[in-house]
Each structure stands twice: as structure tokens, then as C-alpha cells.
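Enquirer: Fold the following, please.
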Amino acid sequence: MDAGQTRPARLAVGVVSAGRVGAVLGAALARAGHTVSGASGVSRASLLRAETLLPEAPVAPPDEVAAAADLVLLALPDDALPGTVRGLAAAGALRAGQIVVHTSGAYGVDVLAPAAELGALGLALHPAMTFTGRPEDLERIAACCFGVTAADGDDAAWNVAEALVVEMGGEPVRVPESARPLYHTALAHGANHLVTLVAEAADLLKGTGVGTPERLLGPLLSAALDNALRHGDRALTGPVARGDAGTVRKHVRVLSEHAPAMLPAYRAMARRTAQRAAASGLLRADLTDDVTAAIDTEEGHP
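Expert: Alright, predicted model coming up:
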């Protein structure tokens, strides 16, 4: 398929490799009518995913998978992507007329330059979703946005990228090459650190004897997330935003005594919360200094 086409034809898709993302997106493309012509995988988990989600696809080495494909889907860790692209190009596995897609959020299409130099169409399609690698992920794609990037000024390439995402059931969001690092930082900061934050809150609750912290946290955190997405900083609640310095001081003290490893993260988030609450008018100016002092007190004492 050449870059002038804006609607993907029925393509032979090669999945490199059948990790959580690759196997699911390969299955989504197959569901859209494409054929998964091959998949690579080394670990037992990858091979099992390929068997479950891509049952008709033969498993082969990456260069063989890529060489047989019209669309090469590179679902690789960020650090492995540049070297793999160079290796596939050097091995003769990439060629003019192919579409070469990667799923990394951290990179745009510049990383695919070795493929583009051979005449392939390079696209970045990053699903803004966490994957389990199980069949239910296929349904979750329907509510998923993809950060899409194509070569600047190549409208046909952008259209192909968006068409592929729509075929998989997702919603394309254009992200320019220059904005890709900031885009990925935003998603990682929100999603990855949220998991850490929730897990630490659950650990603290377990320390109080609560046997099912997820039942206690679920409604609270779901409401907080929904409110934050709807209302931004106006959704802030709690002692920092209210200016309750005494309560904040107690938090610092109890963390110092029972979970000192969590204290630096609590302080960093509380400081940032205070800054945002003050800037939005939630935290009164006459209380800001007291709250900041409480956050920074040594072991919760003035």
C-alpha cells in the first residue's frame, strides 16, 4: 500500500512481538478484517497470548514476521525499539510499500527513519490504556484514545494512521512529533504514579487492620478521578486544600512512625497540592504558610 491511500486495504499484519499490547492490537486488526500473517514471541507468556489471541498466526523470528507483512506492528519496550528498527532494516525485512507502526508513547516517527529510508510508511499509534493481554482488552479499546503521529505535512499518512485506529475501535488523537515526549510524560505521570499512590494507600489501610482496602478505596478514588477529570483543581478536597495544618502535621507524624518510606512522596504531593489549591483559590492565602510549614515539619512536630 502506498502513502497516498487514506483507507487501509486488507493487510497482512506481522506482530513484533506478542506482548500484552501487540497481541491485543493484532487481534483488533484481525477483527477489523486484516490477516495476522505472523507473530514473534520468546517468553512463555507471549507464546500463550499468541495462541489465545492470534490463533491463526504462525510464530516466527522477528525478521521473518516483518518480511512477510504488509503492516509491521512493533509492540516493543521503548528502549528496544530503535535497535529493532535498525536491525530489521539491516536484515532486509523492511521494504518500500510496507506500513511500519510502533506502539511506543515515548517516540514519534523519527525512530522509524531506517524504515522510511527504504520507502516504508512509518506511523506511531500509542493506545492510551493499560493492557492485561487478555481477550477483554479488545472490548476496552472501544473506549480508548490513541496518540497518533505521522510525518509532518504528510496528510495521507496522518489519514492512514487515523483509519487504522478507527478500524481497531479506538479514537485517534493527533500528537505532533515535537510534542511526543511531553505527551508520554503526562500519561506516565498520571497512570503509573496513580497505581503507586493507590497501592500505598491500600498498604496503609492494611496496617490499620482493614482486610479489604479496595472496597474502602474504590468508591472514594473513583469519585475523585471522575471529579478531577470533570472539574480539575476545583475537585480538590482534604486537609491541604482546606488549610487544616494540624491534620497535615498528624499525617506527617504518623507516616514518619509507621511508613517512613512513603513520607517523601506524601510531602512532594502535598506541596504540589497546596500550590495548586492556592493558585485556584481553594486554599486561603492566610493559611498557605501554615500548611506548607506543616508539610515540612520534622516528624510532624514544629
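
Enquirer: only C-alpha atoms for contact and neighbour calcs from this point on.
Expert: Will do.

Enquirer: How are the strands of this structure distributed by residue range?
Expert: 12-16, 35-40, 71-74, 99-102, 121-127, 145-149, 171-174 (DSSP state E).

Enquirer: Dump those into a markdown table; add distance to G211 and mean neighbour count as well.
Expert: Putting those into a markdown table (distance: least, Cα to Cα, whole Å; neighbours: other Cα atoms under 10 Å) gives the following:
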| stretch | distance to G211 | mean neighbour count |
| --- | --- | --- |
| strand 12-16 | 42 | 29 |
| strand 35-40 | 42 | 26 |
| strand 71-74 | 42 | 28 |
| strand 99-102 | 42 | 26 |
| strand 121-127 | 34 | 28 |
| strand 145-149 | 35 | 25 |
| strand 171-174 | 39 | 19 |
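
Enquirer: Tell me which of these sits nearest to P58.
Expert: strand 35-40 (4.9 Å; Cα to Cα).

Enquirer: and the closest one, what other elements does it pack with?
Expert: Applying 3 or more Cα pairs under 8 Å, 6 or more residues apart in numbering; DSSP states H and E, one finds that strand 35-40 contacts strand 12-16, helix 20-31, helix 62-67.

Enquirer: now the angle from it to strand 12-16?
Expert: Here strand 35-40 points in a direction 20 degrees away from that of strand 12-16 (axes from the mean of the first three to the mean of the last three Cα atoms, to 10 degrees).

Enquirer: I have a second one here; can you model it like the first so I can compare?
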Amino acid sequence: MSAPLRPRAAAPRAADVPSSGAASGAPLSFPRTLTVGVVGAGRVGAVLGAALAAAGHRVVATTDGSGASRARTALLLPRVSRRSAADVARAATDLLLVAVPDDALAGVVAGLADGGALRPGQVVAHVSGAHGLAVLAPAVAAGARPLALHPAMTFTGTPDDLARLAGISYGVTAPAELRPLAARLVADLGGVPEWIGEADRPLYHAALAHGANHLVTLVNEAADRLRDAGVAQPEKVLAPLLRAALENALRLGDDALTGPVSRGDAGTVERHLARLAATAPESVAPYLALARRTADRAIAAGRLRPVDAESLLGVLAGIRREVAA
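Expert: Just a heads-up that it's a prediction; the model follows:
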């Protein structure tokens, strides 16, 4: 890569994450086969429950939900009973997996703790990328042990997801005494742990959302503009180009940059912006933001000389002022 690599951050120390109440931080002993319950039968919860069952763990209960959730659990966890969240928590003597939306997580955990559904020594794990261990404080107060276990993958909630779990990374935040169990669970799921400090969870999740979610938006924006240009099947045009660009970016970093911005072709970019403003004005602002960030990275990587970037940056700045006016 042209841009210098920053040193990889060390795995978080025990002091970086809240204690679960263990006296010495020494690794804890758990049975090889865990008794597991899943609160939240959405796409992630049902798939991870099925993966844990396939790894030999005893998944005993999951929560009921919408018609889609029932169909999903019937397909992925056909022999697992559906119960209330409190009953699932009581049945999960070893591991309770909480797979609910980020904004609902704190309320669900607090409700289970306040209702007496959690037990001392039980591991309560959530699968949120945005949260660390702090959101599990009510569970810790009830004597449970906290674990944040986020799969870095997009889910459809179908059996196809099980094959996609092979080799993926999990963002894990855990007290020192739970690290061996966390590593074993990730291995059972066929994944690789990435140890994330409590304070770094929002940055970790922002990076994943920026890369994956915004990629979907970017691809669909490109497809829409190709349709505007008269291309009947934009996915056929984009598929080989985008696959090559993604592979090159992952392999080469900023050395994969190509196109008018990386060459400083101000006239081409100006024509892009003029036609976008006339055809799809809602695409002008995101194009500008990404073009400016691309220029910054190209300059920092040495692929675009500052002197060659002056006209380009002027075009971007001038269009920005028109848009803001």
C-alpha cells in the first residue's frame, strides 16, 4: 500500500472492560456442551442459535415473535421451544444470547434482570456491534457474566447464512476470565475473534457500517444513474467492475485508486457534477463528499500531486458553494 500502515492496536487489557465480578480474573470453567437460550429470533439470533446447535450445544428455547420470526425459527431451530423472554432466560442455564436491535438492548437486559430471570454465573451475551459490556450492567448486578459477541457479517435469516459464518470475524469484548469461553464460542461458530476495547466499540461498529451499509447505498446510486443514462441492466455493467475494485481495495489499499479524481482530471469531474445536478440533484452532495475524500486519500498516498490537485479541489469547492447557496 502507498499509505503507511498504522501499528495494530494491542488486544484490550482486563482493565479496559468492566469486571463481571470474578474474584481474581482467573479463567472460569464451563461445560463443553452449553445449555443456551436465544432472546430475539431475528435474522442474527436464529442463525447463531442454529450454528451453536450445529456445533453441539443444547439450544433449549427461543422467544416467540412475528410471523416471520416463527417461520425462521421453524426452519432453523425446528426442535426448539418458543417461550417468553423471561422463560428463555431461566432455561438458559449456561449461556443467554440476546439478539435484539441496538436501541432495545438496554431495556431488554434491564427487564430480565429486574424480573429475576437471570441467575448468578450465567453468561449473558449480546450480538450488538455498537454496544460493549456497559449495557449489560443490570445482568452483572444480578450475578451474571457479560459478553459482547458481534459477528461481522450481514444476515438474511436463512440457512444460507450458516455457510457464510465460516471464517468471519467476531468483535469480542469480554472480562479477562471470560476470554477463553469467548474464544471457544467463536471457534465453535467457525470464526476468528477480534478483541475490541470497551471504549472502541462505537468506532469498530462505525467502521463496519460505513463499509457495508454505505457500500449498498453507493452501488444502488451507481445503478440508478446508469439507468438514467439508458443502461437497461446496470447490474451486468457494475458486477465485474465493482468486484475487481473491491478485491483491489482490500489487497492494495489506496494503490487501488483509479479514475478522474485520482488523476486530477478537473474537467471530467466538473462535467460529472453538472450532469448530476441536472439529472439527479440528490446525488450531487454524496458525489462531492466522496470525491473530496478520495482526493485527500490520493494526495496522502502520493498518487496525486498537490499541484495537480489544485484545479480539481477548486471545482469541488466551487460546486459546494453553489449547492450551499
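
Enquirer: Quick one: the strands of the first structure as JSON lines, columns for distance to P213 of the first structure too.
Expert: Putting the strands of the first structure into JSON lines (distance: least, Cα to Cα, whole Å) gives the following:
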{"stretch": "strand 12-16", "distance to P213 of the first structure": "39"}
{"stretch": "strand 35-40", "distance to P213 of the first structure": "39"}
{"stretch": "strand 71-74", "distance to P213 of the first structure": "38"}
{"stretch": "strand 99-102", "distance to P213 of the first structure": "38"}
{"stretch": "strand 121-127", "distance to P213 of the first structure": "30"}
{"stretch": "strand 145-149", "distance to P213 of the first structure": "30"}
{"stretch": "strand 171-174", "distance to P213 of the first structure": "34"}
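
Enquirer: just to revisit the earlier point, indicate which one of the helices and strands packed on strand 35-40 of the first structure is closest to A143 of the first structure.
Expert: Distance to A143 of the first structure, taken as Cα to Cα, is lowest for helix 20-31 among those, at 13.4 Å.

Enquirer: Look up the counterpart of the closest one in the second structure, residue range please.
Expert: When helix 20-31 of the first structure is aligned against the second structure using TM-score structural alignment, it corresponds to residues 43-54.

Enquirer: List the buried residues of the matching stretch.
Expert: Buried residues in stretch 43-54 of the second structure, defined by neighbour count with 16 or more other Cα atoms under 10 Å: 43-53.

Enquirer: And stretch 160-177 of the first structure, by the same measure?
Expert: Of the residues in stretch 160-177 of the first structure, those buried under the neighbour-count criterion (16+ other Cα under 10 Å) are 160-173, 175-177.

Enquirer: can you tell me which of those are in helices?
Expert: Taking DSSP state H as the definition of helices, these contribute 160-168.

Enquirer: With M262 of the first structure as the reference, measure out to V13 of the first structure.
Expert: V13 of the first structure sits 45 Å away from M262 of the first structure when distances are taken as Cα to Cα, to the nearest Å.

Enquirer: ugh, wrong one, D78 of the first structure
Expert: 28 Å.

Enquirer: A295 of the second structure matches what in the first structure?
Expert: Under the alignment defined by TM-score structural alignment, A295 of the second structure corresponds to A274 in the first structure.

Enquirer: mind checking how far that match is from P264 of the first structure?
Expert: Counting by Cα to Cα, the gap from A274 of the first structure to P264 of the first structure is 15 Å.

Enquirer: ok, those two, which is more surrounded?
Expert: When neighbours are counted by other Cα atoms under 10 Å, A274 of the first structure and P264 differ, and A274 comes out ahead with 24 against 14.

Enquirer: close enough to count as contact, that one and D290?
Expert: No: using Cα atoms under 8 Å, A274 of the first structure and D290 do not qualify as a contacting pair, with a distance of 10.7 Å.

Enquirer: re the thing from before, in terms of packing, which of D78 and M262 of the first structure has more residues around it?
Expert: For D78 of the first structure versus M262, neighbours defined as other Cα under 10 Å are more numerous around M262 (16 against 13).

Enquirer: circling back to that earlier point, show me what contacts the match of A295 of the second structure?
Expert: If a contact means Cα atoms under 8 Å, 6 or more residues apart in numbering, then A274 of the first structure has 240-241, 283, 288, 291-292 as its contacts.

Enquirer: Keep only those of these that are in helices.
Expert: Judged by DSSP H, helices contain the following of the contacts of A274 of the first structure: 240-241, 288, 291-292.

Enquirer: which two from these end up farthest apart in space?
Expert: Taking Cα to Cα, no two of those sit farther apart than A241 and T292, at 11.2 Å.

Enquirer: ok, those two, which is more surrounded?
Expert: Neighbour comparison, A241 of the first structure and T292: the larger count goes to A241, with 27 against 20 (by other Cα under 10 Å).

Enquirer: ok, and the closest non-adjacent residue to that one?
Expert: The shortest distance from A241 of the first structure to any residue other than its chain neighbours is 5.1 Å, reached at L283 (Cα to Cα, 6 or more residues apart in numbering).

Enquirer: Tally up the residues packed near that neighbour, please.
Expert: For L283 of the first structure, the neighbour count with other Cα under 10 Å is 23.

Enquirer: likewise the one 5 residues further on?
Expert: A count of neighbours around T288 of the first structure, defined by other Cα under 10 Å, yields 21.

Enquirer: need the contact list for the counterpart of V72 of the first structure in the second structure.
Expert: Following TM-score structural alignment, the counterpart assigned to V72 of the first structure within the second structure is L96. Counting by Cα under 8 Å, 6+ apart, L96 of the second structure makes contact with 36-39, 88-89, 122-125.

Enquirer: For the residues you listed, which two are the farthest from each other?
Expert: Every pair in the contacts of L96 of the second structure was compared (Cα to Cα); the two farthest apart turn out to be V39 and Q122, at 14.4 Å.

Enquirer: from the middle of its chain, how far away would stretch 227-239 of the first structure be?
Expert: In terms of Cα atoms, centre = their mean, to the nearest Å, the centre of stretch 227-239 of the first structure is set 23 Å apart from its chain centre.

Enquirer: Please read the previous query as pertaining to stretch 193-207 of the first structure.
Expert: Shown here is stretch 193-207 of the first structure, whose average C-alpha point lies 20 Å from the average C-alpha point of the whole chain (Cα atoms, centre = their mean).
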